[in-house]
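[1] sequence isn't available, so here's the structure alone:
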């Protein structure tokens, strides 16, 4: 039996020490994958990895701040040295820019008065950080028989949904930071999918839904496990799975 058949599948999740990323780590570990818990804070990352191992999973902490590219490159080096490949990358780390408030209270992002420094900070994490991590991990993903990239987006990033005057997001304050960053992330998903399709690397965007997490001051109605389910589904698509798509738990979403 070949090395490719017998070797352990390895998944890296950024921002995985809590919230949706942590739940995705738990679910992938339960499927038998080796899970790499990406976290800015080494202590919190290790605590999450220990908890996953205590629950029977195979997990390891990886210090990774998506806005500091030296840590991204170092994480790739460590993964190569320890595992030699990567099968799944979930770009989960993200910020709202408004701190821990519900979307209904994020009036500081209104385009006509937004602080440009906030916009830059949000894009640095939600867009540029995804490019940095993805490009650092691509050499490792190319060594996988079934490489998958999942970008954690939001329904707010859908131009079709966000522009509907009678749609589900119509009552939210306008946003020049978080919402456009997710639209840009969706555009990146399409471009990476276009480039990598011929290599068999499936790249998709996921909308976890309105999940109860610290990022929205626990105002969401879904559990983190429910939100993580679509991430795990996209991470485990078969070879005939879609690429360059945007999905929620209910199916494809419009761009």
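    Noted; the coordinates are in hand. Treat the numbers as computed from the prediction; the structure is a model and nothing was measured. Numbering: from 1, shown residues only.
[2] okay, CA-based contacts and neighbour counts for the rest of this
    OK.
[3] show me where the chain has its strands.
    Under the criterion DSSP state E, strands of the chain are mapped to 10-13, 34-39, 58-63, 88-91, 148-152, 202-206, 246-248, 251-252.
[4] which residue is nearest the middle of this protein?
    residue 92 (2.2 Å; CA atoms, centre = their mean).
[5] contacting residues around it?
    Shown in contact with residue 92 (CA atoms under 8 Å, 6 or more residues apart in numbering): 13, 14, 15, 16, 20, 21, 151, 152.
[6] let's see that with 10 Å instead.
    Going by CA atoms under 10 Å, 6 or more residues apart in numbering, residue 92 touches 12-16, 19-22, 24, 38, 126, 130, 150-153, 206, 231.
[7] which helix in this protein runs the most residues?
    Ranked by residue count under DSSP state H, the longest helix found in the chain is helix 178-196.
[8] surely residue 223 touches residue 211?
    Yes - with contact taken as CA atoms under 10 Å, residue 223 and residue 211 are classed as touching, separated by 5.7 Å.
[9] among the two, which residue is more densely surrounded?
    Remark: of residue 223 and residue 211, residue 211 carries more neighbours, 21 against 18, as counted by other CA atoms under 10 Å.
[10] how near is the more buried one to residue 222?
    Per CA to CA, to the nearest Å, residue 211 is found 4 Å from residue 222.
[11] putting a second one here so we can go through both:
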């Protein structure tokens, strides 16, 4: 399958590292012009340099803005008027017990993980519908289906994205705009890798050993018995953003290594 996104412009929120960076690279590799977003100019610059070092000639636009805020979203809207592909990737996670999670924690997670996606979709999707083509993608998680007790607040925001994704898909029915959610499982992203590295240092064990122990103890249903790579997640996103995925919409697509025990 030859995926070509030449002539398309994409935004990937939170794309300076991890899954977001891998998605941005994949879209650029397929020919799309990609808006790289992060909270600081330095991180955006480094992400662009990273992509260009592997993909000279990639068409990239850098935008430093905190899209978890109204002000950051407005800054994006003022500089990038229209896009063909919107990837709502921005998100945070933090292991924290339910009884220790404050109102402020809940609000922060909802603002960043949910409202950033709501604002961007609300702004860009109508113009896609008017043009008769577009792709809106939400990065959810297997934690949306199997809420982790160590971070109920995170899982709740990812479940919310599934509802928004399906509702928006039905809202845009027949317009030529597809809307889908992608559910990664445990993935070796910057955030997860840093989390394991810190725990490994504290416990005095290799990070690889800790990753295997985590899968065995906390994601025992995994069929690949390892963390996924960011590139594996990005490959599914790039396909869903393509012309070839025109009949896939309103779906929750898992790239979780089989963690979710379901045949659907």
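    Now that the structure is in, tell me what you want to look at. Not measured: the values here are computed from a predicted model.
[12] overlap in contacts, residue 223 and residue 211 of the first structure.
    Shared contacts of residue 223 of the first structure and residue 211, defined by CA under 10 Å, 6+ apart, are found at 19, 20.
[13] quick one: the helices in the second structure?
    Taking DSSP H, the helices of the second structure run over residues 18-29, 41-54, 70-79, 103-109, 116-131, 152-171, 190-203, 207-218, 230-240.
[14] next up, the contacts around residue 19 of the first structure.
    Counting by CA under 10 Å, 6+ apart, the residues that residue 19 of the first structure touches are 92, 211, 212, 213, 214, 215, 223, 224, 225, 227, 228.
[15] now do residue 170 of the second structure
    164, 178, 179, 249, 250.
[16] same thing but 8 Å
    Under the criterion of CA under 8 Å, 6+ apart, the neighbours of residue 170 of the second structure are residue 250.
[17] next: residue 23 of the first structure.
    With the criterion set at CA under 8 Å, 6+ apart, residue 23 of the first structure makes contact with 16, 224, 225, 228.
[18] ok, now how distant is it from residue 48 of the first structure?
    The gap separating residue 23 of the first structure from residue 48 of the first structure is 10 Å, by CA to CA.
[19] one more: residue 229 of the first structure?
    With distances taken as CA to CA, residue 229 of the first structure is found 19 Å from residue 48 of the first structure.
[20] equivalent analysis for residue 5 of the first structure, please.
    With distances taken as CA to CA, residue 5 of the first structure is found 29 Å from residue 48 of the first structure.
[21] neighbour count: those two, which is higher?
    Relative neighbour count places residue 48 above the other of residue 5 of the first structure and residue 48, with 24 against 9, counting by other CA under 10 Å.
[22] now that one: closest residue in space that isn't a chain neighbour?
    Residue nearest to residue 48 of the first structure in three dimensions, not counting chain neighbours: residue 17, with 5.3 Å by CA to CA, 6 or more residues apart in numbering.
[23] the one you found: neighbouring residues, count only.
    By the other CA under 10 Å criterion, the neighbourhood of residue 17 of the first structure contains 25 residues.
[24] residue 78 of the first structure now?
    By other CA under 10 Å, neighbour count at residue 78 of the first structure equals 13.
[25] do the same with residue 41 of the first structure
    Other residues lying near residue 41 of the first structure total 15 when counted by other CA under 10 Å.
[26] how about residue 52 of the second structure?
    Residue 52 of the second structure is surrounded by 16 other residues when neighbours are defined as other CA under 10 Å.
[27] counting neighbours, what do you get for the aligned partner of residue 247 of the first structure in the second structure?
    Aligning on TM-score structural alignment places residue 247 of the first structure opposite residue 253 in the second structure. Residue 253 of the second structure sits with 21 neighbouring residues when counted by other CA under 10 Å.
[28] most neighbours among the contacts of residue 19 of the first structure, which one?
    So for the contacts of residue 19 of the first structure (other CA under 10 Å), the most neighbours sit at residue 228, 28 neighbours.
[29] the counterpart of that one in the second structure: what's it in contact with?
    The criterion is TM-score structural alignment: under it, residue 228 of the first structure has residue 234 as its aligned partner in the second structure. Residues in contact with residue 234 of the second structure, defined by CA under 8 Å, 6+ apart, are 19, 20, 22, 23, 26.
[30] switch the cut-off to 10 Å
    With contacts taken as CA under 10 Å, 6+ apart, residue 234 of the second structure has the following neighbours: 18-27, 182, 184, 240, 255.
[31] same check, this time on residue 190 of the first structure
    By CA under 10 Å, 6+ apart, the contact set of residue 190 of the first structure is 203, 204, 205, 243, 244, 245, 246.
[32] if we go to 8 Å?
    If a contact means CA under 8 Å, 6+ apart, then residue 190 of the first structure has 203, 204, 244, 245 as its contacts.
[33] residue 133 of the first structure and residue 67 touch, don't they?
    No - checked against CA atoms under 8 Å, the pair residue 133 of the first structure and residue 67 is beyond contact range at 9.2 Å.
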